[in-house]
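Engineer: Here is a sequence with its predicted model. Questions after.
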Amino acid sequence: MLCRMTDPRSRWSMIAVFALLGAVTQVLWVTYAPVTDAAGRYYHVGDGAIGWLANVFPLLYVLLAIPAGIVLDRWFRGGLAAGAVLVAAGALIRLGGDGYAVALAGQLVVAVAQPLVLNAITAVAGRYLAERDRPTGIAIGSASTFAGLIIGFGLGTVFTDDLPTLLLVQAALAVVAALAVMAVLRTPAEHKVETPPAGLGALRVAWSDPFIRWLCALVFVPFGVFVTLSTYAQPLLEPAGVSEETAGLILIANVVAGVVGCAVVPIWANRRGRELPVLTTSLLVTTVACVTLALAPGVVTGFVALTLIGFGLLPALPIVLELTERRAGSSESTAAGLMWLTGNLGGLVVAAVVGVLVDDPTPAFLLLAVLSLLTLPLLRLFSRVSTSEPVPPRTP
């Protein structure tokens, strides 16, 4: 019997190069996070200005998620190629000088590219993999984005005091990834090439389905909790004696656990039809972990709680995207854009609220626990529509 990975109907080369591009996109996003002080000295600006080199990504994603999804549904190869080119272009722009404006311009270009890349996770799997392999492809694509965060922080650690070399290495990675994707895109996809509705038709089709709308509601809190903990874990744990360096190691453990979870949990859940129980378990684990951090914060509880949260929460992304790909048909990229849009909104809103409580960790952690717990009724309601058939949208 041939191994599934050798199925001639599945083009795993596309999954490999797309995973590389997705990882590089995230590497560029967090370029300056691990070298904030060095970057501030290099560009002669404060920490706030350096923070905006990363903050532009979720802000532009909220604005561009739906347009990018529509582009990918109508012109998939052209849209993904444009995303790859913009990723490389943004990385190269950052090499253009030692001024802050140059760095910001490069980050803005990559931020525009990000929705064209990440919205394509489901479409790449749907077009280049046989149906039975698509959950694995979506899991790989999702895991690659989190792996990119690890690589980005690792490169920042290696080149802490040499920002020009850091930018050069990242630009080389971006160019290689873009060229690889362009090369593979020369061969047309063999699967799932339905023609979507023109104009905003893809958005109407996706949003008219209650299944998609409920999925959007479900991703708001998990995304928000993960983004919030990634942003504020260090100051929230600091009163308990957790140093900045230790908090960084805890966050790395959180993301590593998430990458492992993405590679294992969604595939297991799909093969056994256990997606909803897995999502329920991840929310319960997150709730308990946040309560633990509220009542007994510390180095050990920080490592254990955030590692469990990473392993439980991050696999929710590929599970949701796989459910979206299975349901959305020719509007899959637009539907995926809706997921990323609500997820990023969740990150912005929950992080903003917790930011007000950052000097009082106990209520901050309890708030995250309550939000996770309150999402469980939504999951129960979603289960009622999960078996329904899509309802065709009304024609305008």
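Structural biologist: Received, thanks. Numbering: from 1, shown residues only.
Engineer: okay, CA-based contacts and neighbour counts for the rest of this
Structural biologist: Noted.
Engineer: tell me which element Thr165 falls in.
Structural biologist: Here Thr165 is covered by helix 163-185, with elements defined by DSSP states H and E.
Engineer: Can you name every helix or strand that that helix contacts?
Structural biologist: With contacts taken as 3 or more C-alpha pairs under 8 Å, 6 or more residues apart in numbering; DSSP states H and E, helix 163-185 sits against helix 12-29, helix 36-43, helix 76-93.
Engineer: tell me the angle of the last one relative to helix 12-29?
Structural biologist: Per axes from the mean of the first three to the mean of the last three C-alpha atoms, to 10 degrees, the angle that helix 76-93 makes with helix 12-29 is 40 degrees.
Engineer: And for helix 76-93, what's in contact with it?
Structural biologist: Contact with helix 76-93 is made by 21, 25, 28, 68, 71-72, 102-103, 105-110, 112-117, 120, 123, 167, 170-171, 174-175, 177-179, 181-182, 185, as judged by C-alpha atoms under 8 Å, 6 or more residues apart in numbering.
Engineer: buried sites along that helix?
Structural biologist: Across helix 76-93, burial judged by 16 or more other C-alpha atoms under 10 Å covers 76-77, 79-93.
Engineer: Okay, angle between it and helix 163-185 too, please.
Structural biologist: 160 degrees.
Engineer: can you give me how far helix 76-93 is from the chain middle?
Structural biologist: 18 Å (C-alpha atoms, centre = their mean, to the nearest Å).
Engineer: same deal with the second one?
Structural biologist: Distance of helix 36-43 from its chain centroid, counting by C-alpha atoms, centre = their mean, is 26 Å.
Engineer: Run the angle between it and helix 163-185 for me.
Structural biologist: Going by the same axes, to 10 degrees, helix 36-43 makes 100 degrees with helix 163-185.
Engineer: Using the neighbour-count criterion, name the buried positions in helix 36-43.
Structural biologist: Thr36, Asp37, Ala38, Ala39, Gly40, Tyr42, Tyr43.
Engineer: Reformat those as a markdown table; add distance to Gly261.
Structural biologist: Listed next are the buried residues of helix 36-43 as a markdown table, based on distance: C-alpha to C-alpha, whole Å:
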| residue | distance to Gly261 |
| --- | --- |
| Thr36 | 29 |
| Asp37 | 32 |
| Ala38 | 33 |
| Ala39 | 33 |
| Gly40 | 35 |
| Tyr42 | 37 |
| Tyr43 | 38 |
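Engineer: Let me know the closest of those to Thr292.
Structural biologist: Distance to Thr292 across these (C-alpha to C-alpha) is lowest for Thr36, with 30.4 Å.
Engineer: can you tell me how far the closest one sits from Trp52?
Structural biologist: 11 Å (C-alpha to C-alpha, to the nearest Å).
Engineer: Show me what the helix holding Thr165 is in contact with.
Structural biologist: Counting by C-alpha under 8 Å, 6+ apart, 13-14, 17-18, 20-21, 24-25, 27-28, 38-39, 42, 77, 81, 84-85, 87-88, 91-92, 94-95, 155-156, 159 sit against helix 163-185.
Engineer: In addition, the following structure is provided for comparison:
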Amino acid sequence: MTAKTDNVANGIRNPSEPISSKLFLSEEDPVKHDVSGSVMDGLIMEVKDSYTVFRTRWVMLALFVLYSSSNSLQWTQFTIISDIIVRYYGVTSNVVSWTSMVYMLTYVPLIFPASWLLDKTGLRITTIIGSFGTCAGAWLKVFSVPQDLFWLGFTGQTVVAISQVFILNVPPRLAAVWFGADQVSSACSIGVFGNQLGVALGFLLPPMIVRAQGTVEEIGADLQFMFYLVAGITSVLFVFILLFFKAAPPSPPSAAADFGSSLDSNFLKSIQKLLTNRNYILLLISYGLNVGVFYAISTLLNELVLTYYPGANEDAGRIGLVIVVAGMIGSVVCGLILDKTHRFKETTLVVYAASVVGMIIFTFTLDCGYIAVVYFSSIILGFFMAGYLPVGFEFASEVTYPEPEGTTSGILNACVQIFGIVLTLLFEWMLGAAGDRWANLALCALLALGTAVTAAIRPDLRRQAAQNKA
């Protein structure tokens, strides 16, 4: 077999070789595949134009989604049952709120070394580190059930929070490395979907597992079961990632990925370019406001719901679930729209403006007395506010190309964590000082400001330009 045939058999094209109209998978199995052909069942790869996309990309994406979920489900693990944790461990509600905000606090100083590591070592190393940390933190919480060991549970939560820096900035990088130009936005939205799935489970499971009206012994047993369940899941996922997760396919899946991988990136120069990019700075502000508002509502949702619906602990968890599930659907829908239209500026602006409307509806229906109405308004809020997450990621990748996606999304998320901490503390203060109506209206005003900032971003789609030129 010739060297050229060897390359083809492995799904790799030498750039110096001419592209023939047909490609053979091997001499023994001469199945032909048009260069511009569609997916054929049973093949290991798909060939589009001169680039190859491998079916194993879906395995990599699925592993990442599950791994991301196992981390984010622990974000609200304590806060969604805040009243129970306060009573069981004898700590204040403010301390319980910090089990959520520690995710935001640890992210800011650690994202720069984590982004550098992702840029230098690739997806596999950083994913293994993050998965191990998520697993280790979950096991620390297993031993924190005694009522005098809340500090150990908080330590475990901090380890899991630190591991988050190896997750949040990965979806756009994974999508760009593994997926073709016509699937990259959808793949990014599915990657973000993993984080949202975990948040949804974090809202749903703790109120179901831990009995609000149980005795001290029953609450302790419920917490023990919940911690063992999460530790077991994270352990299995760590083994799977160690065995099966790969850094990159044998060849780039698109022209943009090919060009990006050929560049010698300088981390400090990339940061300098990003921080002098007008569009990116505006996006940092608008994205931070939107997601910061989402973090504030998610962290204090238990308090918001119980204010008007006493004893509705499980409903608080379900409302959080509804917000996130609606956002998961919104994420996928927006990703498909972006892949089909490539209208990044328009899509971002429409989704952002709709988030303002959703927040206003949520604000004026929270105290209506009918919790079913709150569920409905939560669907509207979640679809657009949580659905905005991958849209912002992809817009950032477009206006900053060819800077590394991991660095771009890392700084974006660092800004989000800062906004999240500030807005959560502000929201918590306003809830006590002025009540939920004025606190929610303040968030509405911030979202309106974010919409105006988004409108000022120019649609400089550099990645699309590179792809079209190729």
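Structural biologist: Sure, I can see it. Note that this is a predicted model, so its numbers are computed, not measured.
Engineer: Mind telling me the TM-score for this superposition?
Structural biologist: Remark: TM-score between the superposed chains equals 0.88 [TM-score structural alignment, normalised by the length of structure 1]; 389 aligned residues with a C-alpha RMSD of 2.8 Å.
Engineer: mind checking which of the helices and strands packed on helix 163-185 of structure 1 is nearest Thr281 of structure 1?
Structural biologist: That would be helix 12-29 among those, by C-alpha to C-alpha, at 27.3 Å.
Engineer: what's the matching range in structure 2 for the closest one?
Structural biologist: Aligned using TM-score structural alignment, helix 12-29 of structure 1 spans residues 58-75 in structure 2.
Engineer: List the contacts of the matching stretch.
Structural biologist: Contacts of stretch 58-75 of structure 2 (C-alpha under 8 Å, 6+ apart): 99-100, 103, 131, 134, 157, 160-161, 163-164, 167, 174, 187, 190-203, 230, 233-234, 237-238, 240-241, 245-246.
Engineer: Buried ones only from these, please, as a PyMOL command.
Structural biologist: Under the burial definition 16+ other C-alpha under 10 Å, those of those that qualify are selected in PyMOL by:
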select buried, resi 99+100+103+131+134+157+160+161+163+164+167+174+187+190+191+192+193+194+195+196+197+198+199+200+201+202+203+230+234+237+238+241+245+246
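Engineer: Kindly tell me how buried Pro277 of structure 1 is, as a neighbour count.
Structural biologist: For Pro277 of structure 1, the neighbour count with other C-alpha atoms under 10 Å is 12.
Engineer: Give me the aligned partner of it over in structure 2.
Structural biologist: Match for Pro277 of structure 1 (TM-score structural alignment): Glu346.
Engineer: Could you check which helix or strand contains the equivalent of Leu174 of structure 2 over in structure 1?
Structural biologist: Leu174 of structure 2 maps onto Val124 of structure 1 when the alignment is built from TM-score structural alignment. Assessed by DSSP H and E, Val124 of structure 1 sits inside helix 121-128.
Engineer: Tell me where the stretch 201-350 of structure 2 has helices.
Structural biologist: 216-244, 255-262, 267-275, 278-299, 301-308, 313-341, 344-365 (DSSP state H, counting those that start in this stretch).
Engineer: chain center to stretch 60-73 of structure 2, what's the gap?
Structural biologist: With C-alpha atoms, centre = their mean, you get 9 Å for stretch 60-73 of structure 2.
Engineer: And for stretch 327-344 of structure 2?
Structural biologist: 15 Å.
Engineer: What strand or helix carries the residue most central in space within structure 2?
Structural biologist: The centroid of structure 2 falls nearest to Val192 when counting by C-alpha atoms, centre = their mean (3.6 Å). Element membership of Val192 of structure 2 [criterion: DSSP H and E] is helix 184-209.
Engineer: how far off helix 278-299 does that helix point, in degrees?
Structural biologist: Using the same axes, to 10 degrees: helix 184-209 of structure 2 against helix 278-299 is 20 degrees.
Engineer: and helix 184-209 of structure 2, what other elements does it pack with?
Structural biologist: Helix 184-209 of structure 2 packs on helix 56-72, helix 171-178, helix 216-244, helix 313-341, helix 388-400, going by 3+ C-alpha pairs under 8 Å, 6+ apart.
Engineer: go with 7 Å
Structural biologist: When contacts are defined as 3 or more C-alpha pairs under 7 Å, 6 or more residues apart in numbering; DSSP states H and E, helix 184-209 of structure 2 sits against helix 56-72, helix 171-178, helix 313-341, helix 388-400.
Engineer: For the aligned partner of Thr231 of structure 1 in structure 2, give its distance to Lys345 of structure 2.
Structural biologist: With TM-score structural alignment as the criterion, the equivalent of Thr231 of structure 1 in structure 2 is Thr299. Using C-alpha to C-alpha, we find Thr299 of structure 2 at a distance of 29 Å from Lys345 of structure 2.
Engineer: For the two, indicate the residue with more neighbours.
Structural biologist: Set Thr299 of structure 2 next to Lys345 and count neighbours by other C-alpha under 10 Å: Thr299 wins out with 27 against 20.
Engineer: And for the corresponding residue of structure 1 for Gly435 of structure 2, the neighbour number?
Structural biologist: Here Gly435 of structure 2 is matched to Asp360 in structure 1, going by TM-score structural alignment. Asp360 of structure 1 sits with 15 neighbouring residues when counted by other C-alpha under 10 Å.
Engineer: so what's Asp360 of structure 1 closest to, chain neighbours aside?
Structural biologist: Leu236 (7.5 Å; C-alpha to C-alpha, 6 or more residues apart in numbering).
Engineer: Now for whatever residue of structure 2 lines up with Thr324 of structure 1: which residues touch it?
Structural biologist: Mapped onto structure 2 by TM-score structural alignment, Thr324 of structure 1 lines up with Ala396. Neighbour list for Ala396 of structure 2: Tyr280, Thr408 [criterion: C-alpha atoms under 7 Å, 6 or more residues apart in numbering].
Engineer: do the same with the one 3 residues further on
Structural biologist: Shown in contact with Val399 of structure 2 (C-alpha under 7 Å, 6+ apart): Asn279, Tyr280, Asp460, Leu461, Arg462.
Engineer: again, 6 Å this time
Structural biologist: Asp460, Leu461, Arg462 (C-alpha atoms under 6 Å, 6 or more residues apart in numbering).
Engineer: Also Ser144 of structure 1?
Structural biologist: Neighbours of Ser144 of structure 1 in contact, by C-alpha under 6 Å, 6+ apart: Ala19, Ala23.
Engineer: hmm, try it at 7 Å
Structural biologist: Ala19, Gly22, Ala23 are the contacts of Ser144 of structure 1 under C-alpha under 7 Å, 6+ apart.
Engineer: separation between the second one and Leu63 of structure 1?
Structural biologist: Same thing as Gly22 of structure 1. 19 Å.
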